[in-house]
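*Asks:* sequence and predicted structure, then a few things I'm wondering about:
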Amino acid sequence: MDRLSALMSRFSLSVRPCAVEEANFAVVGDVQPDCLIYGTSGHLHLLEPDKHSVLLSARVCWGGSQNPLLAALPPEIRQDLTNDSEMRTVVDLLLAEQAAARCGSASVLNRLGEVLLVRLMRRQIEQGQMRVGLLGGLADPRLSRAIVAMHHRPGQDWRVDLLAQEAGLSVSRFAELFRKAVGVTPLAYLRKWRLTLARQDIERGDRVQRVANRYCYGSPEALSRAVSQEYGQTPTQIRKAAAEDRAIPAL
C-alpha cells in the first residue's frame, strides 16, 4: 500500500461547483487556467493579484477536521499551472466537464477533483514544505512505512518496537524522528487514527462491541470512554446525530 491510498480510502470526497463566496477551491487565469488555489482551512483569499477571471469555483469537502491530511496542510495551497502540463490537462478536463453540464457530470467532477487533490498531496510531500504533522511523516521514507502500516492495519496490536521494525530503525531513533516530524508519539498518532475510524464506523451504525474489537480496545466500555474524551459525545449520541443528518433531505 502506498503512502496516500490507505488513508484517502477512508474519507469520502465531494467537489461541488458553487459561488466564489462559498468556495474553498478555485481555478484562476485570464483566458487559460494559470493557477489552482485550495483553501484547506475552508476559505479562499482571492486578493488583488487574483482579480483576473475565476474560471471555476467549487466547494471541496473531504472529511473535515477528521481528515489528518487536512490538518497537516498549510491553510492555503497555490499551484502554478503554467509549467505543469499534466496538472493543466486535468484542470482543462474539469473546466470542460463543468461547462458541458452533461449527465453524470457530478460524478466526473468528483473523480477529477480527487485526481487534482492527490497530485497536490504528492507535491506537498515531494517539496518537503509541510508543517509538522502527518505529511511531514509521510515525506520520510522510513517513517512512512510505519505510518502506512498503521493506516492499513489499524486493528493490529502495534507496539513501538514493531512500528520501529516497519521503519527499519531502532526504537529510540524511530520515536525521536516520529515525534519531530509528526508532532506526537507513534502510539498517540495510532490512538487518534483508531478513534477517527471508530467514529466513522459508529456513525454508520456499527455496534460498539464490534468496533472495539476491530480497533484493539479491550471492551466496549473502554472504547466508549475514549470516544467521549476525544469528541465530547458518547457513541450513542454520535450515532443518533449521524442518523438525523442522513434523514435531512438534500436541498
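*Replies:* Sure, I can see it.
*Asks:* for the rest of this, base every contact and every neighbour count on C-alpha atoms.
*Replies:* Will do.
*Asks:* what segments of the chain are strands?
*Replies:* 14-17, 25-29, 33-38, 54-61, 77-80 (DSSP state E).
*Asks:* which residues sit in contact with Ala212?
*Replies:* If you count contacts by CA atoms under 8 Å, 6 or more residues apart in numbering, Ala212 has them with 198, 218-220, 222-223.
*Asks:* next one for the comparison:
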Amino acid sequence: MTVDADALARVLATVDLRVGFARRVPISSGELLPMMPDAMTLVYVAEGGVAGHPPLQAGCRLDVDRSSQEVSVDAGAPRDLLVSGDAFLTRGGSPFALEADGDTTLIVLDIELADAASPLLALLPDLVTVTGFDALEPAAATLAAGMGLVDPTQFPLRRTDPVICKLMATTVFLSVIRAWAENGCAPAGWLRTSSDPFLDRVIDAIHDEPGRDWTVERLASVGAMSRSTFAERFRSAIGRSPAEYVTEVRVDQAKRMLDAGRSVSDISRALGYASDEGFSRAFRRRTGMTPSSWRLAHRTPVSA
C-alpha cells in the first residue's frame, strides 16, 4: 500500500509526547522481559535478538537489502525473532514479554502521549514491527542506540535533561511509525479518520483551512448533510464534537507555528480567533500551558 505523504505528515505532526523515558536493558540468554501492561512501549534491539511471548508472527515484515536499500514486504512471513537494528512498538493492550536469544541489549522507551485523544491512538494497531529499522531510518536508529540511562560513575559530567530526552524519544517514535507506514505495512485505508467519505471530506477541509470560521452549519454543508445528522454522525465516528475537533486541529497547528517562531498575535489571527486572549484560553485548555510557556518548554537547546 502507498501512503499519502501529506496525510501521514499531518497525522505525525499532531503527536506530542508527555513522557519519553528511555532505559538501556541488558538481558541474558533465555531471560524474559515483561512489557508494562496498558502502556505504550517502543523497543529498539541494540544488540542480540528477542522473541515475543506470545509470538510476534502477526504483523508485517520488511526485508531490507542493505547494499541496494531496496525494501520488500511480506505481510504473512513468520518472523518472531527480532535482531539488532529491528524495532517494534506495542500499545500494551494485552500481556506481552520478550525472551532474549543470546545476550541482548534493548533500548526500551516508555511512551505517553500528551493528548489521550490523539488521532494516532485510533489509527495504530496493537503491534507495529519494523525489521531493518537501522537501514530504513539510520539517523533515528543511531539516536535510539545512544539512548538510555548513563552510569554516572562512568560519565560524571553527563546530565539527563527531560526536554532533550523527550525530543529524542519523539524523533525515534515518529521514525518507527513513518518507516512502518511508508514501506507498505500500514493496512488499506489506515490514514482515514473515519470510514465515511462525507465525514472525511469535512475533516480534510478543517485541516486545509483551520483558521476558517467553521460553524456546524458550514461543516454540515461541506459534508452534504443536515446540521443535526452531521453533528450526530461526526461525534459517533470521531468521538468528539465538531467544535472540539476544530479546536484540536487549530492548537496542533499553533504548536507548529510557535516552533517556527511566529508571534502569538500572528497565530491567533491566522487561526481565526477574535483575540489573543481567546486563542490563549483555547490553547491552555487543551495543553495545560499558555502558548508562550509551551514555546519555552519545547525550545530546542542550542549547543555551545
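*Replies:* The structure has been received and is ready for your questions. All values reported here derive from a predicted model rather than from experimental measurement.
*Asks:* quick revisit: for Asp157 of structure 1, find the nearest of the strands of structure 1.
*Replies:* strand 54-61 (32.0 Å; CA to CA).
*Asks:* relative to strand 25-29, how tilted is the closest one?
*Replies:* 170 degrees (axes from the mean of the first three to the mean of the last three CA atoms, to 10 degrees).
*Asks:* got a list of contacts for strand 54-61 of structure 1?
*Replies:* 13-20, 22-29, 33, 95.
*Asks:* nearest to Ser105 of structure 1, of the contacts of Ala212 of structure 1?
*Replies:* Nearest to Ser105 of structure 1 out of the contacts of Ala212 of structure 1 is Ala198 (CA to CA; 32.6 Å).
*Asks:* wait, Leu191 of structure 2 sits on Ala9?
*Replies:* No. Look at Leu191 of structure 2 against Ala9 with CA atoms under 8 Å: they stay out of range, at 10.4 Å.
*Asks:* and the two? Which one has more around it.
*Replies:* Leu191 (19 against 12; other CA atoms under 10 Å).
*Asks:* contacting residues for that one?
*Replies:* 3, 7-8, 11, 123.
*Asks:* of the residues you listed, select the buried ones using a PyMOL command.
*Replies:* Buried members of the contacts of Leu191 of structure 2, defined by 16 or more other CA atoms under 10 Å, are picked up in PyMOL with:
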select buried, resi 3+8+123
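*Asks:* picking up where we left off before, restricted to buried residues, select the contacts of Ala212 of structure 1 in PyMOL.
*Replies:* Restricted to buried positions by 16+ other CA under 10 Å, the PyMOL selection for these reads:
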select buried, resi 198+220+223
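*Asks:* nearest to Asp50 of structure 1, of the contacts of Ala212 of structure 1?
*Replies:* For these, the nearest to Asp50 of structure 1 is Ala198 (41.3 Å; CA to CA).
*Asks:* check contacts around that closest one.
*Replies:* 211-212, 215.
*Asks:* aligned counterpart of it in structure 2, please.
*Replies:* Counting by TM-score structural alignment, Ala198 of structure 1 corresponds to Ala254 in structure 2.
*Asks:* how much space between that match and Ala205 of structure 2?
*Replies:* Separation of Ala254 of structure 2 from Ala205 of structure 2 (CA to CA, to the nearest Å) stands at 17 Å.
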